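J.: Pasted the sequence and its predicted model underneath.
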Amino acid sequence: MPNLPVPVVTIGLLLLSNVFMTFAWYGHLKFKAAPLVTVILIYWGIAFFEYLLQVPANRIGHGYFSAAELKTIQEVITLSVFAVFSVLYLREPLMWNHLVGFALIAAGAFFVFHRWS
């Protein structure tokens, strides 16, 4: 397997980790009748897989990206994954104000990554 560029590996791992994270944090909302202790244990187990991907992503990416840039990438990916999850899995619509809020966060990412002279 050829060596992939650090940004590709980092962003790929963060994307995959966010899929697990989103299910761990919000997937249980469809199962409100399940006992809370059961839900906590099951979804904590899902979160374990998120950490198996997220920790190496940050390890690999740090140095190429600053910690602030890694966190910004994480947040943009988190919102993107959550938006898809919310619509497709939870069947909750995204409203215009959600999209405006997400756009403002994306604008913040511009300021984190822009090279100021």
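T.: Now that the structure is in, tell me what you want to look at.

J.: hey, let's count contacts and neighbours off CA atoms from now on
T.: OK.

J.: got a list of what Ala24 touches?
T.: Ala24 sits next to Tyr43, Trp44, Ile46, Ala47 when contact means Cα atoms under 8 Å, 6 or more residues apart in numbering.

J.: Tell me the buried residues within those residues.
T.: Buried residues within these, counting neighbours by 16 or more other Cα atoms under 10 Å: Tyr43, Ile46, Ala47.

J.: Hmm, the first one is touching Phe31, no?
T.: No: because the distance of 11.5 Å does not satisfy Cα atoms under 8 Å, Tyr43 is recorded as not touching Phe31.

J.: quick one, what contacts Leu14?
T.: By Cα under 8 Å, 6+ apart, the contact set of Leu14 is Leu53, Gln54, Ala57, Gln74, Ile77.

J.: and what of Leu99?
T.: So Leu99 contacts nothing (Cα under 8 Å, 6+ apart).

J.: Presented hereafter is structure B, for comparison with structure A:
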Amino acid sequence: MNLPVPLVTIGLLLASNVFMTVAWYGHLKFKAAPLITVILVSWGIAFFEYVLQVPANRIGHGQFSAAQLKTIQEVISLSVFAIFSWVYLGEKIGWQHGVGFSLICLGA
């Protein structure tokens, strides 16, 4: 079964951004962990981001321009981060964040 290129591209970008967000911000709950450990674990997690991000861009390029791929990635990244910071880190998302994210998405 061949899935549409936009669906595959966006799905891979979504999954890669989940790994990226965990790699970049997941350690914030483990402040007692040694920094070198956090760095190495984050690199290990980020590997999977690249395993998904690179094919997403390769598959999507042609259907989307490079600028469109980057824009899609940024919008997904903000969305994933907002959910992650609320669910995992327990941070409240206020209306100011919504306005800021919306303006970034609008600009993109």
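T.: Arrived safely, thanks for sending. Predicted model, so just to flag it, every value in this text is computed and none were measured.

J.: TM-score of the superposition?
T.: Scored against TM-score structural alignment, normalised by the length of the second structure, the superposed chains reach a TM-score of 0.98; 108 aligned residues with a Cα RMSD of 0.7 Å.

J.: In JSON lines: the contacts of Ala24 of the first structure, plus secondary structure.
T.: Converted to JSON lines, the contacts of Ala24 of the first structure look like this (DSSP: H, G, I helix; E, B strand; the rest coil):
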{"residue": "Tyr43", "secondary structure": "helix"}
{"residue": "Trp44", "secondary structure": "helix"}
{"residue": "Ile46", "secondary structure": "helix"}
{"residue": "Ala47", "secondary structure": "helix"}
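
J.: Return the member of these nearest to Tyr64 of the first structure.
T.: Ala47 (26.0 Å; Cα to Cα).

J.: Please pull up the equivalent of the closest one in the second structure.
T.: Taking TM-score structural alignment, the alignment pairs Ala47 of the first structure with Ala46 from the second structure.

J.: ok, that match to Val75 of the second structure distance?
T.: From Ala46 of the second structure across to Val75 of the second structure, the span is 19 Å (Cα to Cα, to the nearest Å).

J.: Now for Val87 of the second structure, how many residues are close by?
T.: Val87 of the second structure has 11 neighbours, counted by other Cα atoms under 10 Å.

J.: Give me the nearest residue to Phe102 of the first structure, chain neighbours excluded.
T.: In space, and not counting its chain neighbours, Phe102 of the first structure is closest to Leu79: 7.1 Å by Cα to Cα, 6 or more residues apart in numbering.

J.: Check for me that that neighbour belongs to a strand.
T.: No: counting by three-state DSSP, Leu79 of the first structure falls outside a strand, being helix.

J.: which ones are touching the match of Ala47 of the first structure?
T.: For Ala46 of the second structure, the contacting residues are Phe19, Met20, Ala23, by Cα under 8 Å, 6+ apart.

J.: for those, which one is nearest Leu89 of the second structure?
T.: Sorting the contacts of Ala46 of the second structure by how near they are to Leu89 of the second structure, with Cα to Cα, puts Ala23 at the top with 13.5 Å.

J.: Spatially nearest residue to the closest one, not counting backbone neighbours?
T.: Closest residue to Ala23 of the second structure apart from its sequence neighbours, by Cα to Cα, 6+ apart: Ser42 at 4.4 Å.
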